[in-house]
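Student: Pasting the sequence and the predicted coordinates here, then a few questions.
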Amino acid sequence: MTAPESQARRRPYPGLRPFRCDESNLFFGRDEQVDQLLDTLAESRFLAVIGTSGSGKSSLVRAGLLPALASGVLTRPIADGPAPGTRWSIAELRPGEHPFRRLAASLPVGAAPGRDSNPIDSLEQDLRRGPRAIPWLLGVQPLPPGERLLILVDQFEELFRYRRADPAAAAAFVALLLGATAHPDCFIVITLRSEYLGDCSRFPGLPEAINAGLFLTPRLTPEQLADAVQLPARLPEFNGDLTPGLVRRLLAEASGEQDQLPLVQHLLMRLWDRTAPDADGVRLLNETGYDALGGLQQALNDHAEEALAELNEPGQPAIAETLFRALTERADGEHDTRRPVRISEVADLVGATPDQVIACAAPFRRLDRSLLMPAPE
């Protein structure tokens, strides 16, 4: 573990980024929803977690569902499938521009025997055999006894961008996921922004699978949100708390807006870093600190400006502007999409070297900011 990573884990709040699987002890307010996810997964084998941007879909799956599965907890047994205590192997990916290759890199099984080429290349070729490729692979190379496979496709909406470049391959990838559930030991979970739900009708069989395994991420109730902001700080390893007045202010500002949840976590992370423990060693977050940060949106704006101010070499602000523009894409008549971009692509656009682009991205990727991903580690 690096020193920055160790420091980040001493915070009870992750900031803008989603919760990780190893942060389930910090993830409060969603117990009822996790139980519902387990029920739906048990019934359908294909679980679609839908919600607006910032609604907490990825956190709910990573810090809620996956740890619950790892602990052997299921709210109901799965017919002819996993029972409590089952071991789970997780293959996690984002589709990006190479969904077959990313799936091949994440799977716990290899290519069919007899291949001499690169293992990932071979497995990718096997996955392109057809909709039943995964059941076939698991027949050739069975999972260990008592083990089940869960394939998590996060930010499934990236597949619609891939579809514009290669419609046939995108359809084949969706068919591969749908066909995987024919194997009794294989389960699929996708997370999808709700504004893209209608686009799923472009793929045969996908609307039916989503209807059977739909989980629409609900808003946190005031009581659940209060738990989410108070209980992490109260863990013994942190020895902190929030004043009742601050809790009321946070609930009032975040009420009714799902996309405020990352901003709440970000503000609390900033407030935690700026609050010193008292004489008893308790770190008490209060309204005075909240006002000093200017509220949810102002705290984020100021933090981004601080990062931008660190770019003091000639040409760096222009590189940063190009980088952020490249990360957003809008197609005609469609939604804005977060677009993964290669460092070399940004370097070509702005006439810089890859090292110069990396240097400009660094202030925005710090663990105490998470304005850009991936994180430094």
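Tutor: Happy to help now that I have it.
Student: can we go C-alpha only for contacts and neighbour counts from here?
Tutor: Noted.
Student: Can you list the neighbours in contact with the helix or strand where residue 126 lies?
Tutor: Element membership for residue 126, per DSSP states H and E: helix 119-127. By CA atoms under 8 Å, 6 or more residues apart in numbering, the surrounding residues in contact with helix 119-127 are 100-101, 103-105, 110-112, 115, 133-134, 137, 176.
Student: ok, now with 6 Å
Tutor: The list of residues contacting helix 119-127 from outside it, by CA atoms under 6 Å, 6 or more residues apart in numbering, reads 100, 101, 104, 111, 133.
Student: Can you list the buried residues in that helix?
Tutor: Buried residues in helix 119-127, counted by 16 or more other CA atoms under 10 Å: 120, 121, 122, 123, 124, 125, 126, 127.
Student: Check it against this one:
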Amino acid sequence: MSQTDPTAEEFIPFMSFTSLRETHRELLKQRRALKDGDNEDTHWAAVTDFLQRGEAAGAFIDNTEDREAAQGLLDYWHNQLFHAGKDTPEAVLVEFDAMSQPEIPDSRCPYIGLDSFGASNKDQFYGRDQLIQELLDQVLVSRLVTAVGPSGSGKSSVVLAGLLPRLREGALEGSKTWHYYPPIVPGSAPLTSLARLLVPDGAETAEWITSTSEAFLSDAELLTKLVQDAVKSPAVLTIDQFEETFTLCHDERERDAFIDNLLGLVNSREARHVVILTMRVDYESYLNKVPLFEALYKQGLVRVTAMNASELHDAIEQPAD
């Protein structure tokens, strides 16, 4: 008998060795459950279907070990049919066909690769519950909170996809009603980045950003005033990659004004505003240049360390559930 056509309409091929093996196990259970005198026709029909689907599954199984194991299962049931005196369809795996692999859109993949997590994919972010809780605990007692760790440790992800969504959902008393500014990075002109974040409705954007950036240089309370005028609730300002304040901004006066305005915001008596930072650990020494800021930084510091085995398991398994 010739090999079964994998495109035949009367059966659907197994799409993987795993599904073929699971059906094999079900057939074994079914076989063991048969008693003397039972009508076995239904069972043998299921075996025949298994062999046809299994033969065609070869088009989808490329791993050599899986192909050998699959062929062994087909041989087993082929022999069972033969000894039962039934018609035995040929059961030799067809060749693997790379063109037969299903196209799976990227949107179906539960993993985002090497990119950082953010608000848009927070539902796929797992494995950092303990660290998120540490950050939440720190927000309770500190108004300047910093997630610090090596490059690639997940600092940005734990803040943008972990801490901030939890705060927005009300993880702390009142945090659901706080005002959350979109996260920014300092870049080479941190005052411009800050001003761009605060443009009021109806303002001439470019002109307002320029004039406000300049005003920050002489007024360390300007950020606080602008926030107070814009919102009536505590505000949360998030600055990702804070080390850029030192590595990309080469204007010491601008850098100092940026940091002074952040200090003014977290020290405000009008409302309990919070500033959340992420920073690479290898740039901590730069904070020696700003001792007042460094003192607050140390009070609200949370170290981002490598995941333990349990956290890695959650990060891998749970997005795919």
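Tutor: Received it, and whenever you're ready, just let me know what you need. All of these numbers come straight from a predicted model, not from anything done at the bench.
Student: picking that back up, could the buried residues of helix 119-127 of the first structure go into CSV alongside distance to residue 171 of the first structure?
Tutor: Converted to CSV, the buried residues of helix 119-127 of the first structure look like this (distance: CA to CA, whole Å):
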residue, distance to residue 171 of the first structure
120, 21
121, 20
122, 21
123, 19
124, 16
125, 16
126, 16
127, 13
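Student: of those, closest to residue 47 of the first structure?
Tutor: Among those, residue 127 lies closest to residue 47 of the first structure (CA to CA), at 20.9 Å.
Student: Just to confirm, what residue in the second structure is aligned with that closest one?
Tutor: Counting by TM-score structural alignment, residue 127 of the first structure corresponds to residue 216 in the second structure.
Student: do the same with residue 363 of the first structure
Tutor: Aligned by TM-score structural alignment, residue 363 of the first structure pairs with nothing in the second structure.
Student: again, but for residue 93 of the first structure
Tutor: In the second structure, residue 93 of the first structure lands on residue 184 (TM-score structural alignment).
Student: What count of nearby residues applies to its match?
Tutor: Counted with other CA atoms under 10 Å, the neighbours of residue 184 of the second structure add up to 18.
Student: now the one 5 residues further on
Tutor: Residue 189 of the second structure has 19 neighbours, counted by other CA under 10 Å.
Student: Which residue is the nearest non-sequential neighbour of it?
Tutor: residue 249 (6.0 Å; CA to CA, 6 or more residues apart in numbering).
Student: so that neighbour sits right up against residue 191, yeah?
Tutor: No - counting by CA atoms under 6 Å, residue 249 of the second structure stays clear of residue 191, with 9.9 Å between them.
Student: Show me which of the two is the more surrounded one.
Tutor: More neighbours surround residue 191 than the other of residue 249 of the second structure and residue 191, with 27 against 18 (other CA under 10 Å).
Student: Next one: that one relative to residue 214 of the second structure, how far apart?
Tutor: Distance, residue 191 of the second structure to residue 214 of the second structure, by CA to CA, to the nearest Å: 8 Å.
Student: residue in the second structure matching residue 248 of the first structure?
Tutor: So, by TM-score structural alignment, residue 248 of the first structure is left unmatched.
Student: Oh, that last question was meant for residue 233 of the first structure, not what I typed.
Tutor: In the second structure, residue 233 of the first structure lands on residue 320 (TM-score structural alignment).
Student: ok, the spatially closest residue to its match that is not a sequence neighbour to residue 181 of the second structure distance?
Tutor: What sits nearest to residue 320 of the second structure in space, not counting adjacent residues and going by CA to CA, 6+ apart, is residue 110, at 5.7 Å. Separation of residue 110 of the second structure from residue 181 of the second structure (CA to CA): 28 Å.
Student: same check, this time on residue 81 of the second structure
Tutor: Distance from residue 81 of the second structure to residue 181 of the second structure, by CA to CA: 69 Å.
Student: Of all the residues in stretch 210-225 of the first structure, which ones are buried?
Tutor: 210, 212, 213, 214, 215, 216, 217, 219, 220, 222, 225.
Student: which residues are in contact with that stretch?
Tutor: Applying CA under 6 Å, 6+ apart, the set of residues contacting stretch 210-225 of the first structure is 29, 40, 44, 46, 47, 48, 49, 50, 51.
Student: filter those to the buried ones?
Tutor: Neighbour-count burial (16+ other CA under 10 Å) applied to those gives 29, 40, 44, 46, 47, 48, 49, 50, 51.
Student: Confirm that the second one lies within a strand, as I assumed.
Tutor: Yep, that's residue 40 of the first structure we're talking about. No - assessed with DSSP: H, G, I helix; E, B strand; the rest coil, residue 40 of the first structure is helix; it does not lie in a strand.
Student: for it, what are its contacts?
Tutor: residue 213.
Student: which bit of the second structure covers the host helix or strand of residue 262 of the first structure?
Tutor: Using DSSP H and E, residue 262 of the first structure maps to helix 261-274. Aligned by TM-score structural alignment, helix 261-274 of the first structure corresponds to no residues of the second structure.
Student: what's downstream of that helix, the next helix or strand?
Tutor: strand 283-285.
Student: List the contacts of the helix or strand following that next one.
Tutor: Heading C-terminal from strand 283-285 of the first structure, the first helix or strand you meet, by DSSP H and E, is helix 287-293. Under the criterion CA under 6 Å, 6+ apart, residues 246, 299 lie in contact with helix 287-293 of the first structure.
Student: mind listing what's buried in helix 287-293 of the first structure?
Tutor: 287, 289, 290, 293.
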